[in-house]
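**Q** quick one: sequence and predicted model below, then my questions.
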Amino acid sequence: MRCIFLLCLLVSAGFSATLKGDKIERKIVAEKALHQARNPIDDVIRDALELVRQLMLNGTDSTPVLDPFFIEYLLVNFESQDADLLLQVDNTWVTHMAEFIIENISTNMVRLTMELALSLPNFNIDGHYAMDGMIMNLFPLYGSGNYYIHVFDVSLGGGAGLSVGVPPQIRDLHLDFTFQSLEVKFENLLGGGSLETVIETAINALAKDVVDAVWAIINEPFCQLIEDTINQALANMGGEGTDSPALADSKEVGNANAYLDEVLAELRQVLYQTPGVDPKTLPDAYTEISGGHAAIYNGWLIGLSSIHRSADATLDYAGRFITFNGSAGYTNMQAGYRVQVEVWGTGPDAEAFALIRSVDFFFSFKIDAITGAVTVNDFNIYNIGQIDIEINGLAPFDWAFESIAELIIKTIKDDLSQTISTVILELLRQVVEGNPPPPPPAAEILKIAF
């Protein structure tokens, strides 16, 4: 990937430059660098998608809020070999749609297409339902009340046509929708006899139909908002104050948000594929308690591959070197331990669960524009938030809960600090080294001493 960083071409065998007095002609260097820059349309589209996120959450006078998205009424008629059900849902809210992750943007100026891939960790559908029908053509199944459907691991992939004019525009955007799993709850569901397996299968299949119907409603305004926002951004290309991040003021706050999002998207894949990272084994620990001791063992942690940007990022170009500052972190990671308590020779085996509400860290990298080498300037874990502890099976030694909880929290915090400051930071550095930032503005390129 480093070869896409323009200035690295200076040391590659295929680079041709004009020499004057044993010096590389700077004009040629600048032209080469700008020519090899990442597609500026991709950068504009990425920035536009970040604006889409804000518009979904806040809306404008002419743009309705899409997160949360309200559906007043929806009727789903479900038929299968096991069930015949009619479901009516009212006052439904769809939330977390704006938390999409930009996985890929690719415009092809030959085929005149734009490919777009987004993902969602999850989104929620909540509302009121009324259901009536039959299971196995024999048993009634009915009910009314609140319901929810939580949808996990969503992929949104598709694309649009691209017209190359002044300005360029996209058209006919479409996004295909898939997901991996659901969590479903219909309150006050009655009937069906003892056919629990059949009921569960039918309800899950019905929930999938509801999700598909909800997406069919959201799809059009969502795609239209994306298309309109991207086209407006493309129309502004080159206008005052509308430069893409690649040519933005090098000290503008947030000028590297899109780049950091791109880096973290790749880092998530690296972390997911690295053995021993997610899930991660936590170390055993031991503490004295009144009359005995408590030990925690078989610890695990899930969520290190869910890293995301947690604050604005910046790129500061200064001659040969680029300073890349950013913040990243985690929310709602989960952990667990087996717990052994022994007091006067006896005690229970219990199980503990932990919810780590938030973790955030700051990093600063120094990037050599010529060699592509990345070194760490600064690093600081500035937040390890609340950790909630639940221990099951501790009775009658509940009085030891506080000591055990403190031991678990301390062990998790120490291990997280060590892991983030070594493994995560190093993998992040490697990803940045393999995915260089946008090239500096032309004025900065000409300042580089070769």
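**A** Yep, that arrived.

**Q** going forward, measure contacts between C-alpha atoms and count neighbours the same way
**A** Fine.

**Q** quick one, longest strand in this structure?
**A** In the chain, assigned by DSSP state E, the strand with the most residues is strand 139-163.

**Q** and the angle for the helix or strand following it with strand 139-163?
**A** Note on strand 139-163: by DSSP states H and E, the next helix or strand toward the C-terminus is strand 169-178. Put simply, strand 169-178 runs at 150 degrees to strand 139-163, going by axes from the mean of the first three to the mean of the last three CA atoms, to 10 degrees.

**Q** now do strand 169-178: which elements does it pack against?
**A** strand 139-163, helix 196-235 (3 or more CA pairs under 8 Å, 6 or more residues apart in numbering; DSSP states H and E).

**Q** next structured bit after it?
**A** Next along from strand 169-178, by DSSP H and E: strand 181-186.

**Q** list the contacts for the residue nearest to Asn435 when sequence neighbours are not counted?
**A** Residue nearest to Asn435 in three dimensions, not counting chain neighbours: Met1, with 5.7 Å by CA to CA, 6 or more residues apart in numbering. With contact taken as CA atoms under 8 Å, 6 or more residues apart in numbering, Met1 is in contact with Gly434, Asn435, Pro436.

**Q** could you pull up the residues touching the last one?
**A** With contacts defined as CA under 8 Å, 6+ apart, Pro436 is in contact with Met1, Arg2, Ile4, Phe5, Gly372.

**Q** and the comparison structure, right after this:
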Amino acid sequence: MLAFAVICLLPLLDAAAVATVDQSSDHSPKGWTDEYIDLILTFVQAVIKDQGLDPADLPELKVSFSDTVLGITWHGSAKVYNGRFSGLSTIHRAGNTDFTLDGTTLNLIANLGLNDCSAHYEAQAEFMGITVGASATVKISSVDVFFDAEMIIAPGSSLQIARFEITNIGHIDINVSGLGPLDWILELLVEGIGNSIRGWLADIIEGPLRDILQDILDQYVPEIPSKLF
């Protein structure tokens, strides 16, 4: 499916390539990498949606807890499931790119980001024979990602990702509703959800999203403006 999506996009990529390196335009060589990354991310966004990653399935999370009542320790558990995460396709350039051209090696770095990400889970808690159903909603203000790639300027070469990793996850707001008499486990459940989402984000961005980005970079090799030589 990914290969099909990339092939379908190639005619558009070719047309955009001409616009990107048009030396008769008003664009200076300094801004060509901004345009290149913006173009690449446009197609990354499309493939993310095509691959069913926005919204994406979240893993189930289960936490255990206990409380002592009248000298007896009781055990219970809570879980969130059927989780869906929205926002991966908002990936975009955040600020200017930077590049160096050292002989025959091009190095390009950029700060990328995700905005207004959210998630929703169904939830359930059980303690002392009491079982309640609940739900959890999550909002993440921002996710910052660092991109670093380089390319040997030679036939058949393309930009190869050296680093593609999360540098910061903004405020995570978690709201769990419906726990009723078991709302005292809220803190434990919220902490578990936050940690689970942080780990999941790192895995999916530095795994599947990195692979999607590399596939697009392999298909679309930047044409370096002649003014730089």
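**A** Yep, it's here. Quick caveat: nothing in here was measured; it's all calculated off a predicted structure.

**Q** re earlier: could you dump the contacts of Met1 of structure 1 into a markdown table and include distance to Gly254 of structure 1 and secondary structure?
**A** Shown next, in a markdown table, are the contacts of Met1 of structure 1 (distance: CA to CA, whole Å; DSSP: H, G, I helix; E, B strand; the rest coil):
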| residue | distance to Gly254 of structure 1 | secondary structure |
| --- | --- | --- |
| Gly434 | 22 | helix |
| Asn435 | 19 | coil |
| Pro436 | 17 | coil |
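
**Q** which of the residues you listed lies closest to Ala117 of structure 1?
**A** Nearest to Ala117 of structure 1 among the contacts of Met1 of structure 1: Asn435, at 18.6 Å, using CA to CA.

**Q** trace Met333 of structure 1 over to structure 2, please.
**A** Using TM-score structural alignment as the criterion, Met333 of structure 1 maps onto Cys117 of structure 2.

**Q** burial check on its match, number of neighbours?
**A** 19 (other CA atoms under 10 Å).

**Q** before we move on, what about the one 10 residues further on?
**A** A total of 18 residues lie near Phe127 of structure 2 under the criterion other CA under 10 Å.

**Q** nearest residue to it in space, please, no chain neighbours.
**A** Gly76 is the one closest to Phe127 of structure 2 (CA to CA, 6+ apart), at 4.4 Å.

**Q** can you pull the contacts of the one you found?
**A** Contacts of Gly76 of structure 2 by CA under 8 Å, 6+ apart are Ser64, Phe65, Ser66, Ala125, Glu126, Phe127, Met128.

**Q** in which helix or strand does the fourth one reside?
**A** Using DSSP H and E, Ala125 of structure 2 sits within strand 105-127.

**Q** the first one too?
**A** Taking DSSP H and E as the definition, Ser64 of structure 2 sits inside strand 61-69.

**Q** what residue of structure 1 takes the place of the residue nearest to Phe127 of structure 2?
**A** Using TM-score structural alignment, Gly76 of structure 2 lines up with Gly292 in structure 1.

**Q** quick one: contacts for the residue nearest to the spatial centre of structure 1?
**A** In structure 1, the C-alpha nearest the mean C-alpha coordinate belongs to Ile101, at 4.6 Å (CA atoms, centre = their mean). Shown in contact with Ile101 of structure 1 (CA under 8 Å, 6+ apart): Leu118, Ser119, Leu120, Ala265.

**Q** now the two most distant members of those.
**A** Leu120 and Ala265, at 12.1 Å, using CA to CA across the contacts of Ile101 of structure 1.

**Q** pretty sure Gly303 of structure 1 sits against Ile356.
**A** No. Between Gly303 of structure 1 and Ile356 there is no contact under CA atoms under 8 Å: 9.7 Å.

**Q** and for those two, which residues touch both?
**A** In contact with both Gly303 of structure 1 and Ile356: Asn332, Met333, Gln334, using CA under 8 Å, 6+ apart.

**Q** so which of those is the closest to Gly385 of structure 1?
**A** Nearest to Gly385 of structure 1, judged by CA to CA, of the shared contacts of Gly303 and Ile356 of structure 1 is Asn332 at 9.9 Å.

**Q** how close does the residue nearest to the centre of structure 1 get to Asp388 of structure 1?
**A** Noted for Ile101 of structure 1: a distance of 27 Å to Asp388 of structure 1, by CA to CA, to the nearest Å.

**Q** same thing with Ile367 of structure 1?
**A** According to CA to CA, Ile367 of structure 1 and Asp388 of structure 1 sit 39 Å apart.

**Q** who's more crowded, these two?
**A** Ile367 (24 against 13).

**Q** just to check, that one is in contact with Phe324?
**A** Yes. Under the criterion of CA under 8 Å, Ile367 of structure 1 makes contact with Phe324 at 7.5 Å.
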